[in-house]
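Novice: Take this sequence and fold it.
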Amino acid sequence: VAMLVGLVPIARRAIMAARAGTPFSIEMLMTIAAVGALIINATEEAAAVVFLFLVGELLEGVAAGKARDSIRSLTALVPKTALLEEGGKTREVPAETLAVGSVILVRPGDRISADGVIVDGESSIDEAPVTGESVPVRKAIDDNVFAGTVNGDAALRVRVTAAAEDNTIARVVRLVEEAQESKAPTERFIDRFSRYYTPGVVLVAALVAIVPPLVAGGSWSEWVYKGLAILLIGCPCALVISTPAAIAASLSAGARRGLLMKGGAVLEGLGKLTAIAFDKTGTLTEGKPKVTDIVPFGRGGEEVLRLAAALETGSSHPLAIAILGKASEDGIEVPSATGSKALGGKGVTAIVDGVEVFLGSPKAAAERVTLPMAHSKKITALNDEGKTVSVLVVGDVLAGAIAMRDEPRADAVEGLKALTDAGIKTVMLTGDNKRTATAIGAKLGIEVRAELMPEDKQRIVGELKKEGFTVGKIGDGINDAPALAAADVGIAMGGGTDVALETADAAVLHGRVGDVALMVDLSKRTMSNIFQNITIALGLKAVFLVTTVLGITGLWPAILADTGATVLVTMNALRLLRPIR
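Specialist: Coordinates of the predicted model:
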């Protein structure tokens, strides 16, 4: 009775699978084995077989579900409500109803309820729940913030830039769920293998049950019993789940670190890369210039920065933002400027402290004052380092110069070294001028190809593939899209354009160069885990197949071996869910 109660749902699924064109399903093997055991009067074993199979399925479901739960738990980070500002008043509304363009108030200590841009306020943002960053990031007006992150020490007003279903966390969850439905080559091979393997097991079990009694006069009950045991041993449960369990766990672990991979094929392909081509601006570098040198000529360095910042106040030009950022960082009090005028292609001029001040290109400055040879050489040396130089003139006196450059990301050198140590060739492909690219390349220790158009980047990726390399391409702009599509694996760098993110096979959401090496390492660990799983699944079956034919083990150990292998394989796969470092 116990056996029949347990067998009904299994048999029902077996019949449905047979009608759908899969007669040799795992459930069909189990049904045949259980009914056969009942016929030869092995009733206790028949009940145990069904019970243990159902327990194994339960454990398999619980373990596999953990991978899905770990990524779905991200959605719990987003608050259910938000403080919406309308007509000068604030009211609480469901976060899912926030429209793009609406403004929300985020109090200190609150979680941010939507992706957006800060329009008022400055505060430290704890991004650890989303990005894994241990140190809060200081953010001010015009900086982006993500749903689910925690506001620190000051109130912020944030303009919503994405609806609830399109915020960063929702996109991560959706991409991972879609990716888990995309099978890796190894997984497809296992599926094909199982189509032939399962009928083969049925045939071997039938031969073991029938041939010895017919040919050698063996006992029918003994050999049918052994045949049923082989049928159970041959169940491909552990083999079938060995690959998808590992891939689901890896995709989830990667997503929690900001590493998105669009399917098992991409995850598998990352570990095979032998060359990676990087874009420069916004990928290897921050994507925004910073002040690197303040060169005093006639005035002190602090005074040069103070006057330059006065001229640039209110400007949104990247170089102006760099100067103002440096002045703020150094705690310099910026004086007011009057009569500001932008001189097209030359620079900017204004009255500061009652004196006309000019900041612009060396060529434009030379039209106003004489540049001594020593100063010209210094400016040329800075240019040769890939830096943009602005010269400051106060009245009719040369005051100083400020050099700026889009600097490498903080972890770029370490990240590139990790890839090189793994035996992967790295190369920079950039549309920037050769002088600037070479200077950055020398600092990073990477081969440089500069002054490239989008089609040139695509061509170089093709040339690397012809040389026998398996090529990855990393970029963040529209001009990278053709090369991303041409590479074996295209990876978009976080903060990139939608075109780059859509074209790429994977994405490093948080812009860390070192995360590329982590992604490659995760791929290699996943493939190693899959190999271990297949070895466990087939190894246990081989051992118990021999012991069953020799009469050492029977139905009980057979089903325990099958259930045990399934649980072992799943638990081994779940090791990949551990946080990535």
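
Novice: Only C-alpha atoms from now on, for both contacts and neighbour counts.
Specialist: Noted.

Novice: would residue 124 count as being in a helix?
Specialist: No - assigned with DSSP: H, G, I helix; E, B strand; the rest coil, residue 124 falls outside any helix and is strand.

Novice: Double-check it against residue 136; I have them as touching.
Specialist: Yes - with contacts counted by CA atoms under 8 Å, residue 124 reaches residue 136, the gap being 5.7 Å.

Novice: hey, what's in contact with both of those two?
Specialist: Common contact partners of residue 124 and residue 136 (CA atoms under 8 Å, 6 or more residues apart in numbering): none.

Novice: didn't residue 470 look like it was pressed against residue 488?
Specialist: Yes - if you go by CA under 8 Å, residue 470 and residue 488 touch, sitting 6.3 Å apart.

Novice: could you measure the most centrally placed residue in the chain against residue 487, distance?
Specialist: Centroid-nearest residue in the chain, with CA atoms, centre = their mean: residue 259, separated by 1.2 Å. Going from residue 259 to residue 487 by CA to CA, to the nearest Å gives 18 Å.

Novice: And for residue 76?
Specialist: As for residue 76, its distance to residue 487 is 36 Å (criterion: CA to CA).

Novice: And for residue 113?
Specialist: In terms of CA to CA, residue 113 sits 37 Å off from residue 487.

Novice: before we move on, what about residue 344?
Specialist: According to CA to CA, residue 344 stands 41 Å off from residue 487.

Novice: Another for comparison:
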Amino acid sequence: MAPAASITTRLRVEGMDCASCATKIQNALQRMLGISEVNVSVTGGTVTVRRDPNGVGDDTIRDQISALGYGVARSETYRNDVQGEGEDSPPAQHDSHSHLEEAFGQHWWQTRKGRLTIASGLALAVAFAVGKALPATEQWAFLLAMMVGLIPIAKRAISAAMAGTPFSIEMLMTTAAAGAVFIGATEEAATVVFLFLIGELLEGVAASRARASIQDLTKLVPKTARVEEDGRVREVPADSLSVGATIQVRPGDRVPADGAILSGESSIDEAPVTGESTPVRKGRDAILFAGTVNGDGLLRVRVTAAAADNTIARVVKLVEEAQESKAPTERFIDRFSRYYTPGVVAVAALVAIVPPLLFGGAWNAWIYKGLAILLIGCPCALVISVPAAIAASLSAGARRGLLLKGGAVLEQIGKITIACFDKTGTLTAGKPQVTDIIGFGHSEGDVLRFAAALESGSSHPLATAILSKAAEQQMSVPPTSDSKAIGGKGVQATVEGMRIFLGSPNAVVELAPVTADQNARISALNDEGKTVSLLVMDGRIAGAIAMRDEPRPDAKYGLKLLSDAGIRTVMLTGDNRRTATAIGKQLGIDVEAELLPQDKLRIVGQFQNEGFVVAKVGDGINDAPALAAADVGIAMGGGADVALETADAAVLHGRVSDVAAMVVLSKRTMANIRQNIAVALGLKAVFLVTTVVGLTGLWPAILADTGATVLVTMNALRLLRLPRGPVYGGKKSTTKFFA
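Specialist: The predicted structure follows:
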């Protein structure tokens, strides 16, 4: 039987600014016919619904969300014809971000909440004026002012109750306001409604700021591009560029698409995308990210990704998806709040009823206290305390090239006790470099010059290293004739009338005698983990060139940051033991060498059995089994598919020190969350006591809730700015590895 198809709809929702909003929407939609899955992202402002084609339609879903008091700014629908592994095709993303800007780029006074708050405030001001001028009408004036704000709130409360959320914040507010009118406190009731609306408005402003922090990345990509077609250059919209198109990027321009350089050389400012503060010199075949800035040279670039798939678009999409993934702490708070709010209602009812019934208390006084407790108990601040901090951290990390795929990963990475690194492409750059040039009877310049002549035109990694060294020294390379590659041995040619060979020491033994001194020099270089090629000129050894895949510039420093944080580091590599030991000694890291992928997996398992929390850091290809098995898998890369889509986290610009940066970010986030929970519960506890003993009433009660919500949100937004000095155990470091 063919698998059933399903339909997924992704909606951009306006006014959904806190976790209680998400709960109401989720509860309402899950009860609708044919809906199998609902994912709500407060921070992304999105609701994703998977449904049966025979169930409710998109219009019904939109109507339900609108009935709860929210606006649907945009929706995207696509069909999932579920195949063997049940993978879906993502919805079209070509213009989603522009619509997002339209939906969430409004000024606060243009939003629904803003307009309602202004209307309520004006009505309250008029009621005060009328009450002063005509005291006999004061009660009615404040009642009408209260109704301006309360009627929309009450409608939302009733819709939420009918859709499965009876204990909503709106219901608590409606009950408290109606009760205040019942006991004659209409002035306070009107003021409390206005203060509640102000609190909601401030939540919306803070949530918009958090969304904007990551969406601002989309503005880095220019709107237009200069494309080459039929020998002419014309300007076209950047989002119309197709893969394979050739574009020109002038000095000072932003790169309009991901691509590879066809011709030209320039310094590229990658800070907007990767956080790398130092411009990077790039030439032919180098990879460019959309949104980076071309420095001083004209570049011809082949487009490698369409607008919807460029690095920035994918980073934004990954962060939005990550923000929908809840951390363990967030899931606990969600579960806690389900019992917390009904508990608050029960306590408020007991406070209002028990003292008058059993102890002869005044009904009005104790009902008033019960209503105040209802307002104090609003869980806004508590339920927003975790997701606000996580969303801010995920956004801040992404803007600096640190991708963490969800709150669970963000929380876990701060707990790691051992980091296992791959060598090639992770601790090292993945590209051999010339480290030594030795002349045996010839100058070092001649050795490099003739070697470069033989390797001209070759794309072999060792040949590329020699040619790069010659280019670095601005060396003139002589032409060759009769060039011939000898498989597994080397390359030979005639240069300046001499027969020259460049190859491995084993191959050279057949062509020329090697002296004891030369053997000693070669052995010493091999002991340092270097690959040695010998140059033979007219039957005599003329020199040696040593090459090695050198450590990344920040590798030693990044490993030290982890060690200083109490995290053990170890290298797991498939490379030969001699080379791995040499690199390990240079970096000061423990080494396990000559490992197969299954060996790396076994070692990660051993560490976990010994009680370590393991992070595996690798390139995401040959380390896939170990990355998946580790407590946290971190892929190193420059925006490639593997780096972005495998493992739990990814370092865009491949700096080893950014692993430590992720640890810092995690610890700061968890500290922020603890602060938020303490503020949310602490303020409620204080005002609960002061209300029961009669020191505070309805105004302070609602201020306790909205004030705590604003404090918690603003505290979380501090995480949008990463410090330049990481903090470990309360000790500040002056080391600056954040851009």
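
Novice: residues in the second structure aligned with stretch 381-396 of the first structure?
Specialist: Aligned using TM-score structural alignment, stretch 381-396 of the first structure spans residues 524-539 in the second structure.

Novice: Return the set of buried residues in that stretch.
Specialist: For stretch 524-539 of the second structure, the buried set under the neighbour-count rule, 16 or more other CA atoms under 10 Å, comprises 525, 526, 528, 529, 530, 531, 532, 533, 534, 535, 536, 537.

Novice: got a list of what the equivalent of residue 312 of the first structure over in the second structure touches?
Specialist: For residue 312 of the first structure, the aligned position in the second structure is occupied by residue 455, per TM-score structural alignment. With contact taken as CA under 8 Å, 6+ apart, residue 455 of the second structure is in contact with 463, 464, 466, 467, 491.

Novice: From these, pick the one nearest residue 23 of the second structure.
Specialist: residue 464 (57.3 Å; CA to CA).

Novice: Skip the chain neighbours and tell me the closest residue to the closest one.
Specialist: Distance criterion CA to CA, 6 or more residues apart in numbering; nearest residue to residue 464 of the second structure, sequence neighbours excluded, is residue 458 at 7.2 Å.

Novice: Residue 389 of the second structure now?
Specialist: Using CA to CA, 6+ apart, the closest residue to residue 389 of the second structure is residue 716 (4.4 Å).

Novice: go on, residue 621 of the second structure?
Specialist: Nearest to residue 621 of the second structure is residue 642, by CA to CA, 6+ apart, at 7.0 Å.

Novice: After superposing, tell me the mean distance of the strand or helix carrying that neighbour to the first structure.
Specialist: Assigned by DSSP states H and E, residue 642 of the second structure falls within helix 641-645. Aligned to the first structure and superposed, helix 641-645 of the second structure gives a mean residue distance of 3.8 Å (mean CA distance after the TM-score superposition for the first structure).

Novice: From the chain's centroid, how far away is the helix or strand just after that helix?
Specialist: Following helix 641-645 of the second structure in sequence order, the next helix or strand is strand 649-651 (DSSP H and E). What separates the centre of strand 649-651 of the second structure from the centre of its chain is 9 Å, taken as CA atoms, centre = their mean, to the nearest Å.

Novice: same thing with stretch 552-569 of the first structure?
Specialist: Here stretch 552-569 of the first structure is found 37 Å from its chain centre; the criterion is CA atoms, centre = their mean.

Novice: Tell me which residues of it come out buried.
Specialist: The neighbour-count check on stretch 552-569 of the first structure (16+ other CA under 10 Å) flags 553-569 as buried.

Novice: swap in stretch 258-275 of the second structure?
Specialist: Buried residues in stretch 258-275 of the second structure, counted by 16+ other CA under 10 Å: 258-262, 265-275.
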